[in-house]
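Novice: pasting the structure only:
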């Protein structure tokens, strides 16, 4: 467990090129006894802050997300990173069960502040890594039950889940728990695929069906659903007719080519109208040239820059949960797909409600 239970001064480079020490101090990750429950003073100054690589080697320690403390439950947390290591819902390449583990390893590169937006999530929210859902790799339906029950507990603690998948099946039971707490939610769905199939190989639950099931159960506010980056060949001339018929806004990838997506996200923010929103990001939304480690790659996808624009464009939304799914490390031994996923999850943390910007 974490042993660096002390504070340090953050080193900075002065105008003359010499190192000096700021007067403010930042806590390193707290001991487990200190974070369960976390100390949350009225001034809001006690948070879990990832250790700086200036003082702690990235390759050292237990690989939690962003080297945050591990906590058994979501009690006392504002947000939590959670792994759901399954790939039993996949239709092509397996391997996403290893996604959460590899994302955590690659997240050692992440730092505490967002230099692009000046977001300071670790000065705003109490965040920890609460480990993985105990999934059943032999029974997908049982796994969905386990996921739903686990997320009910997280949400009942008033904690916003940031999920590392796992294949996209997991969005269905997560949204069951989310809608149970918040009612039908808006959805920002970033993906190469609509994931609205009805039955695949005789099964109604899999990574190609979650959002069809969500609509059937009334989990989504269909007037506040947008799907971005859809592409690829299909089984009919219009693969997205069902989505449009439900009232979803469908943004096919051709509408995104060679463009900034910041204007699109202005429209999406208006569409979401202040209600609760869930963000679901399949890594295969990105072109496989950037993210080859995924189960169902499709060419001509979004760039990482556009992915970041979409997430940063969610700032100001009432986000009640986020996921990053379908990272399959065996298909990218460089680790870069998982590294991209880790960075996108950090961007999601930075746009949660109540995160301050410096």
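Specialist: Yep, that arrived. The structure presented is a predicted model; accordingly, all values stated were derived computationally and were not measured.

Novice: contacts, neighbours, all on C-alpha from now
Specialist: Will do.

Novice: before we move on, what SS does residue 316 have?
Specialist: coil (DSSP: H, G, I helix; E, B strand; the rest coil).

Novice: what's the burial count for it?
Specialist: As a burial measure, residue 316 scores 14 neighbours (other C-alpha atoms under 10 Å).

Novice: quick check: closest non-adjacent residue to the residue nearest the centre of the chain.
Specialist: The structure's the chain has its C-alpha centroid closest to residue 323; by C-alpha atoms, centre = their mean the separation is 3.4 Å. Spatial nearest neighbour of residue 323, chain neighbours left out: residue 163 (4.4 Å); criterion: C-alpha to C-alpha, 6 or more residues apart in numbering.

Novice: hmm, back to that, I'd assumed the residue nearest to the centre of the chain was in a strand, is it?
Specialist: Yes. According to three-state DSSP, the state of residue 323 is that of a strand.

Novice: so what's it up against?
Specialist: Contact analysis of residue 323 by C-alpha atoms under 8 Å, 6 or more residues apart in numbering lists 162, 163, 164, 165, 171, 279, 280, 281, 345.

Novice: ok, and here's another one to check against it:
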């Protein structure tokens, strides 16, 4: 008799498990947002939408000829059991979920969720990886000179807690308006490198990413991909959109140019389905996750 129940929706239909076992790649949903934005709340729904849109993808990569799902034994751990808006409670739950995702030595790919989810991930990662560095692709630094923990401050709090090495960390893609003055000056005071989107395009992706590799110098990397790195023309469904961002082609080129880094964790966040047109932003995020898996399976990250 056929089993009458269906497994939970998983990324590209991979097995849903609660223990990563021997998997070399794991998906982890972090369905949390602070609920603090005055007009745009919805990133708590991001993981489900990314998984839903991932069903449009096919498992074989045309360029490399490999199936990264099989190569990495990819599994989906499901979602951390968080309550949106409960910032303090969610931080401990996400940190514990990351501990499980990291327990078997796999590469975790976290699906967010707003930018606040970065801090508990870094707390878990810092225990395993001394001199942890961050490559943060975002229209904003998320290291604002303000108090508290929200989606504007995870990298300020990470500096204060000594979780990462800011001298080897960099924010890429910054641009446009901010809610407080002096954001870039403050980030640089903390030790972060900041490369604006205009500079990235002017200097070229390959040259810029070469500078990033020199800055990191072999240290372990938490790769945090805020989807508002992309232009709203291709990713309208994000928490804080900003015009002048990357095209889809440029975003994939940036990811490819990060080959050779010791990437130990990946975070793709800020998809906001209530503001997403036809799921296109979530589909872009799912494709970005797939491309990351291909790079890991091909040995382009020093796992």
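Specialist: Looks like it came in fine. All values reported here derive from a predicted model rather than from experimental measurement.

Novice: circling back: looking at the contacts of residue 323 of structure 1, which are in helices?
Specialist: By the criterion of DSSP state H, membership of the contacts of residue 323 of structure 1 in helices covers 171, 345.

Novice: which members of the contacts of residue 323 of structure 1 are the farthest-apart pair?
Specialist: Pairwise distances across the contacts of residue 323 of structure 1 peak at 15.4 Å for 171 and 345 (criterion: C-alpha to C-alpha).

Novice: the two: which has the busier surroundings?
Specialist: Remark: of residue 171 of structure 1 and residue 345, residue 171 carries more neighbours, 28 against 24, as counted by other C-alpha under 10 Å.

Novice: so that one touches residue 282, yeah?
Specialist: No. Look at residue 171 of structure 1 against residue 282 with C-alpha atoms under 8 Å: they stay out of range, at 10.3 Å.

Novice: I figured the residue nearest to residue 323 of structure 1 hits residue 79, correct?
Specialist: No. Residue 163 of structure 1 is beyond contact range of residue 79, at 10.4 Å (criterion: C-alpha under 8 Å).

Novice: the more surrounded of these two?
Specialist: Remark: of residue 163 of structure 1 and residue 79, residue 79 carries more neighbours, 26 against 23, as counted by other C-alpha under 10 Å.

Novice: map the residue nearest to the centre of structure 1 onto structure 2.
Specialist: Taking TM-score structural alignment, residue 323 of structure 1 has residue 267 as its aligned residue in structure 2.

Novice: ranges for the helices of the stretch 101-250 of structure 2?
Specialist: Per DSSP state H, counting those that start in this stretch, the stretch 101-250 of structure 2 has helices spanning 118-128, 154-160, 183-190, 197-203, 205-216, 248-257. These are given in chain order.

Novice: how about the ones you listed in CSV, adding distance to residue 33 of structure 2?
Specialist: As requested, those are exported to CSV (distance: least, C-alpha to C-alpha, whole Å):
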stretch, distance to residue 33 of structure 2
helix 118-128, 11
helix 154-160, 13
helix 183-190, 22
helix 197-203, 25
helix 205-216, 29
helix 248-257, 24
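
Novice: now for the ones you listed, which one comes closest to residue 175 of structure 2?
Specialist: The nearest among those, by C-alpha to C-alpha, is helix 197-203 at 6.3 Å.

Novice: what's the mean distance for the closest one versus structure 1?
Specialist: In the superposition with structure 1, the average deviation recorded for helix 197-203 of structure 2 is 3.4 Å (mean C-alpha distance after the TM-score superposition for structure 1).

Novice: report the buried residues of that helix.
Specialist: 197, 200 (16 or more other C-alpha atoms under 10 Å).

Novice: for it, packing partners?
Specialist: strand 170-174 (3 or more C-alpha pairs under 8 Å, 6 or more residues apart in numbering; DSSP states H and E).

Novice: tell me what the strand it packs on is packed against?
Specialist: By 3+ C-alpha pairs under 8 Å, 6+ apart, strand 170-174 of structure 2 packs against strand 133-137, strand 193-196, helix 197-203.

Novice: now the strands for structure 2?
Specialist: 25-30, 75-79, 107-112, 133-137, 170-174, 193-196, 220-226, 262-269 (DSSP state E).

Novice: so who does residue 224 of structure 2 touch?
Specialist: 118, 134, 135, 136, 137, 266, 267, 268, 269.

Novice: most neighbours among those residues, which one?
Specialist: The most crowded member of the contacts of residue 224 of structure 2, judged by other C-alpha under 10 Å, is residue 269 (32 neighbours).

Novice: ok, it touching residue 230?
Specialist: No. Using C-alpha under 8 Å, residue 269 of structure 2 is not in contact with residue 230, being 11.9 Å away.

Novice: now the counterpart of residue 211 of structure 2 in structure 1: how far from residue 273 of structure 1?
Specialist: Per TM-score structural alignment, the equivalent position to residue 211 of structure 2 in structure 1 is residue 267. Distance of residue 267 of structure 1 to residue 273 of structure 1, computed by C-alpha to C-alpha, to the nearest Å: 10 Å.

Novice: then residue 311 of structure 1?
Specialist: Distance, residue 311 of structure 1 to residue 273 of structure 1, by C-alpha to C-alpha: 17 Å.

Novice: which one's more surrounded, these two?
Specialist: residue 311 (23 against 13).

Novice: and the more buried one, what's its match in structure 2?
Specialist: Per TM-score structural alignment, residue 311 of structure 1 is aligned with residue 255.

Novice: setting aside sequence neighbours, what's the nearest residue to its match?
Specialist: Closest to residue 255 of structure 2 by C-alpha to C-alpha, 6+ apart is residue 292, at 7.6 Å.

Novice: and the counterpart of that neighbour in structure 1, how many neighbours?
Specialist: Per TM-score structural alignment, the equivalent position to residue 292 of structure 2 in structure 1 is residue 348. Other residues within reach of residue 348 of structure 1, judged by other C-alpha under 10 Å, total 24.

Novice: return the residue of structure 1 aligned against residue 69 of structure 2.
Specialist: Matched to structure 1 by TM-score structural alignment, residue 69 of structure 2 sits across from residue 122.

Novice: now that match: how far from residue 281 of structure 1?
Specialist: Distance from residue 122 of structure 1 to residue 281 of structure 1, by C-alpha to C-alpha: 22 Å.

Novice: neighbour count for these two, which is higher?
Specialist: More crowded of residue 122 of structure 1 and residue 281, by other C-alpha under 10 Å: residue 281, with 30 against 22.

Novice: list the residues that contact the residue in structure 2 that the more buried one lines up against.
Specialist: Aligned against structure 2 by TM-score structural alignment, residue 281 of structure 1 finds its counterpart in residue 225. Counting by C-alpha under 8 Å, 6+ apart, residue 225 of structure 2 makes contact with 136, 137, 138, 266, 267, 268, 269.
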